[in-house]
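Peer 1: Structural data only, the sequence is not supplied:
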């Protein structure tokens, strides 16, 4: 179960609890539930304050609502354990997804890994119409359905920075503009022009290029990537970054916060750059199932980086 799946499962649990009379009919069923990684020292892997949200309309204490939801969610496939902390926070331990399962999903979805499934028909039709109307008025169509695009406050580029596209190039300028919250003024510096590890955009693109180089070099050695199990300690950060990608995309879309995606791409790139040296055979070593699994993981990471850059309007060169 992915974090996005978990969010939808919690929404379904609230709806069913209301329909079955465990929660009052007046209890509001949220369209979306915020699910976040627990903080260091917290309980479980993910947590949500949904019980507080529902309690306001249900006329119940948050902990009462949390107890109802915990009973329902504890039996859901993919959820290993549900615990309640504080006044009503729900904390989840999910059944572990293997690296192989994760890689297979990235492969099957390609650049669309992490995208939400197509919505209900009327939601799509209404959403498309709202977007077209917004375009006709010169407004951004990027806001989620139900949000007025004009409500998004975007700080302009400071006059002192001049023509940033001419100075830094379209992609580097865009990266600087997307790396901070829309309401904050972006910072432009000579670092954007650096083709080295001091540049975040360069690291993201370089990590993608390295994933493609690994695939080419493996082909010369006579093998290709194949999803499989890798050692638990081999790439925990990279596996976690890939697993979190759908949740990051959902949060970035809902909050209209592209900086969440840029930060995540940097984390993914850095993890891949650390992992790359363990992918190919060394010396007289023969390609094994472990090498194929590592290569598939690196290839999946490259796919996520390319897809993320595409969403930001940037390309992902195969060679740098």
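Peer 2: Received it, and whenever you're ready, just let me know what you need. Predicted, not measured: the structure shown is a model, and the values here were computed from it.

Peer 1: CA only for contacts and neighbour counts going forward, please
Peer 2: Will do.

Peer 1: Three-state assignment for residue 90, please.
Peer 2: State at residue 90, reduced to three classes by DSSP: H, G, I helix; E, B strand; the rest coil: strand.

Peer 1: if I look at it, how far off is residue 28?
Peer 2: When distance is defined by C-alpha to C-alpha, to the nearest Å, residue 90 is 18 Å away from residue 28.

Peer 1: Between the two, which is the more surrounded one?
Peer 2: With neighbours defined as other C-alpha atoms under 10 Å, residue 90 and residue 28 compare such that residue 90 has more, 27 against 17.

Peer 1: which residue sits closest to the more buried one, ignoring its sequence neighbours?
Peer 2: If the residues on either side of it in the chain are set aside, residue 90 comes closest to residue 84, at 4.9 Å by C-alpha to C-alpha, 6 or more residues apart in numbering.

Peer 1: Give the buried residues for the helix or strand containing that neighbour.
Peer 2: Secondary-structure element containing residue 84, defined by DSSP states H and E: strand 79-85. Taking 16 or more other C-alpha atoms under 10 Å as the neighbour-count basis, strand 79-85 is seen to contain the buried residues 79, 81-84.

Peer 1: which among those residues gets closest to residue 301?
Peer 2: For residue 301, the nearest member of the buried residues of strand 79-85 is residue 79. The distance, counting by C-alpha to C-alpha, is 25.2 Å.

Peer 1: residues touching the closest residue to the closest one other than its chain neighbours, list them.
Peer 2: Sequence neighbours aside, residue 94 is the residue nearest to residue 79 in space, at 4.4 Å (criterion: C-alpha to C-alpha, 6+ apart). Shown here is residue 94, whose contacts under the criterion C-alpha atoms under 8 Å, 6 or more residues apart in numbering are 1, 45, 78-81.

Peer 1: which of the residues you listed lies closest to residue 102?
Peer 2: Top of the list for closeness to residue 102, among those and by C-alpha to C-alpha, is residue 1 at 10.3 Å.

Peer 1: distance of that closest one from residue 109?
Peer 2: 16 Å.

Peer 1: List the buried residues of the longest helix seen in the chain.
Peer 2: When the chain is scanned for its longest helix (criterion: DSSP state H), the result is helix 289-311. Judged by neighbour count (16+ other C-alpha under 10 Å), helix 289-311 contains these buried residues: 289-309.

Peer 1: same question, stretch 227-244
Peer 2: 227-230, 235, 237-239, 241-244.

Peer 1: Restricted to helices, list these.
Peer 2: Those of the buried residues of stretch 227-244 mapping onto helices are 237-239, 241-244, per DSSP H.

Peer 1: here comes the other one, which I'd like you to weigh against the first:
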């Protein structure tokens, strides 16, 4: 159940309470449901009872109790609590979270598409300026994802540019005229971005239209402060997990498992080519841009930057250098069959890893006294874990995409992709997604792999709408 679904569910509860005579108020147009803030209970919360208290002439907690009674038993909700002066705290059914992952995997890169703009034709009036053209081009795709159509119309003083003319909409539907005049690119470039020029596209799309653009040189460096690198790196990690799982002979569904090394098992998606040989070139040095025409040096799991994990999930005193492949060791009494979002065991302290620098071998061992509590494999993650945070971020992708289409702001989509990437990297650094050593694939590993592939689908779909490439290898 996504925040949009929760908003509709609460709104229906209000409508039923009004129809039943329990509340004498005008039904609001929409209900805002937000993620629970630190220290709160449940997964999401809404202040609708506080908003309706004054018009209803009742205390907010009494209004909240009426709505709580209407919400109890709703499919997808495990609990509804009243907190504070009258907030409704909503706890999702853990089975609904697994349904969300299944929905994302089923819809793929089209997850989040809808029809909120169906029948609408939006005329985008722009100056003949590079950033305005790029924003308008991204908006034509974003608006189309929500069932609408967009026309790009240049200001009368300049002729339309053929590369960004877009699809002319038929003369039907409700026309909406929008004028886009973003802050021009600084410094101005001599040409428009070409396909594959992701750094420049991101520099134009990620900032809000009224903000100045990012320096393109900063987006060519592989480091944590580079938002585009984090998004692209997170997607490449999801693809690497899928390839490595196929090499181990298992996928997210048990009935499609194959023996390791079977020809044709290099990828689980029919339209994906076999994995290319990893490059062995030297990694990029932080603070320097790669040579023109050269792609950034690819990274494998052994050289992944430890700094990419959330600070909240990896305290400074637990940073370790990434281990050389094959050096991960698990003590015999450590049970790896933990749930999807179980926090990792305590690691031996070591020097923080730097980007592109292999870590000290043997630092990846797990101490027996830090074994997490065992849980049933295949269950949904517990609240407050990195996996739950990632699930919530994925659930919020459709409303973020709708907001980007409604408000004509592709930067909202770019910022949410960054949230998804950071949430995935926090999850990726906190658990062993794949079996380690002689460990057999368990239900927990399948759940973690499915969650990783769902994150990859969202990242790929969002980058495609922005006109950017999602790299298989990085």
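Peer 2: Ah, there it is. Computed from a predicted model, the values in this text were never measured in an experiment.

Peer 1: Specify which member of the contacts of residue 94 of the first structure is nearest to residue 188 of the first structure.
Peer 2: Relative to residue 188 of the first structure, the closest of these is residue 45; by C-alpha to C-alpha it sits at 36.3 Å.

Peer 1: where exactly do the strands run in the second structure?
Peer 2: Defined through DSSP state E, the strands belonging to the second structure, from first to last, are 34-35, 44-46, 77-83, 87-92, 120-126, 149-154, 174-179.

Peer 1: Go through the ones you listed and name the closest to residue 58 of the second structure.
Peer 2: When the strands of the second structure are ranked by distance to residue 58 of the second structure, counting by C-alpha to C-alpha, first place goes to strand 87-92 at 14.5 Å.

Peer 1: what is the orientation angle of the closest one with strand 77-83?
Peer 2: Per axes from the mean of the first three to the mean of the last three C-alpha atoms, to 10 degrees, the angle that strand 87-92 of the second structure makes with strand 77-83 is 160 degrees.

Peer 1: and strand 87-92 of the second structure, which stretch of the first structure?
Peer 2: Using TM-score structural alignment, strand 87-92 of the second structure lines up with residues 89-94 of the first structure.

Peer 1: Without its sequence neighbours, what residue ends up closest to residue 105 of the second structure?
Peer 2: The spatially closest residue to residue 105 of the second structure, leaving aside those adjacent along the chain, is residue 454, at 5.7 Å (C-alpha to C-alpha, 6+ apart).

Peer 1: wouldn't the one you found be in contact with residue 98 here?
Peer 2: No. The criterion here is C-alpha atoms under 8 Å, and residue 454 of the second structure misses it with residue 98 at 10.8 Å.

Peer 1: which residue lines up with residue 108 of the second structure in the first structure?
Peer 2: So, by TM-score structural alignment, residue 108 of the second structure is matched to residue 110.

Peer 1: Next one: its match from residue 104 of the first structure, what distance?
Peer 2: Residue 110 of the first structure sits at a distance of 10 Å from residue 104 of the first structure (criterion: C-alpha to C-alpha).

Peer 1: cool, and residue 16 of the first structure?
Peer 2: Residue 16 of the first structure sits at a distance of 32 Å from residue 104 of the first structure (criterion: C-alpha to C-alpha).

Peer 1: ditto for residue 179 of the first structure
Peer 2: On the measure of C-alpha to C-alpha, residue 179 of the first structure and residue 104 of the first structure end up 30 Å apart.

Peer 1: How about residue 90 of the first structure?
Peer 2: With distances taken as C-alpha to C-alpha, residue 90 of the first structure is found 30 Å from residue 104 of the first structure.

Peer 1: and what of residue 122 of the first structure?
Peer 2: 31 Å.

Peer 1: cool, and residue 56 of the first structure?
Peer 2: As defined by C-alpha to C-alpha, residue 56 of the first structure lies at a distance of 41 Å from residue 104 of the first structure.

Peer 1: Tell me which of those two has more neighbours.
Peer 2: Taking other C-alpha under 10 Å, residue 56 of the first structure and residue 104 do not tie; residue 104 has more neighbours (17 against 14).

Peer 1: shouldn't that one be in contact with residue 229?
Peer 2: No. In this structure, residue 104 of the first structure sits apart from residue 229 without contact. The criterion is C-alpha under 8 Å, and the distance is 11.4 Å.

Peer 1: What lines up with residue 34 of the first structure in the second structure?
Peer 2: For residue 34 of the first structure, the residue aligned by TM-score structural alignment is residue 32.

Peer 1: and that match, what does it touch?
Peer 2: Residues near residue 32 of the second structure by C-alpha under 8 Å, 6+ apart: 7, 46-48.

Peer 1: Closest one of these to residue 400 of the second structure?
Peer 2: For those, the residue nearest residue 400 of the second structure by C-alpha to C-alpha is residue 7; the value is 14.0 Å.

Peer 1: Can you lay out the contacts of residue 94 of the first structure as JSON lines showing distance to residue 186 of the first structure?
Peer 2: Listed next are the contacts of residue 94 of the first structure as JSON lines, based on distance: C-alpha to C-alpha, whole Å:
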{"residue": "1", "distance to residue 186 of the first structure": "36"}
{"residue": "45", "distance to residue 186 of the first structure": "33"}
{"residue": "78", "distance to residue 186 of the first structure": "41"}
{"residue": "79", "distance to residue 186 of the first structure": "41"}
{"residue": "80", "distance to residue 186 of the first structure": "43"}
{"residue": "81", "distance to residue 186 of the first structure": "42"}
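
Peer 1: out of these, which ones does the second structure keep as well?
Peer 2: With the contact criterion set to both residues aligned by TM-score structural alignment, their matches' C-alpha atoms under 8 Å, the contacts of residue 94 of the first structure that also touch in the second structure are 1, 45, 78-81.

Peer 1: For residue 194 of the first structure, give its distance to residue 285 of the first structure.
Peer 2: Residue 194 of the first structure sits 36 Å away from residue 285 of the first structure, going by C-alpha to C-alpha.

Peer 1: quick one, which of these two is more surrounded?
Peer 2: Set side by side, residue 194 of the first structure and residue 285 show more neighbours around residue 194, with 13 against 8, by other C-alpha under 10 Å.

Peer 1: And that one, what's its match in the second structure?
Peer 2: That one, residue 194 of the first structure, aligns with residue 221 by TM-score structural alignment.

Peer 1: ditto for residue 171 of the first structure
Peer 2: The alignment partner of residue 171 of the first structure in the second structure, by TM-score structural alignment, is residue 198.

Peer 1: Show me what residue 446 of the second structure lines up with in the first structure.
Peer 2: Counting by TM-score structural alignment, which is the criterion used here, residue 446 of the second structure corresponds to residue 292 in the first structure.

Peer 1: what's the distance between its match and residue 218 of the first structure?
Peer 2: With distances defined as C-alpha to C-alpha, the gap from residue 292 of the first structure to residue 218 of the first structure amounts to 9 Å.
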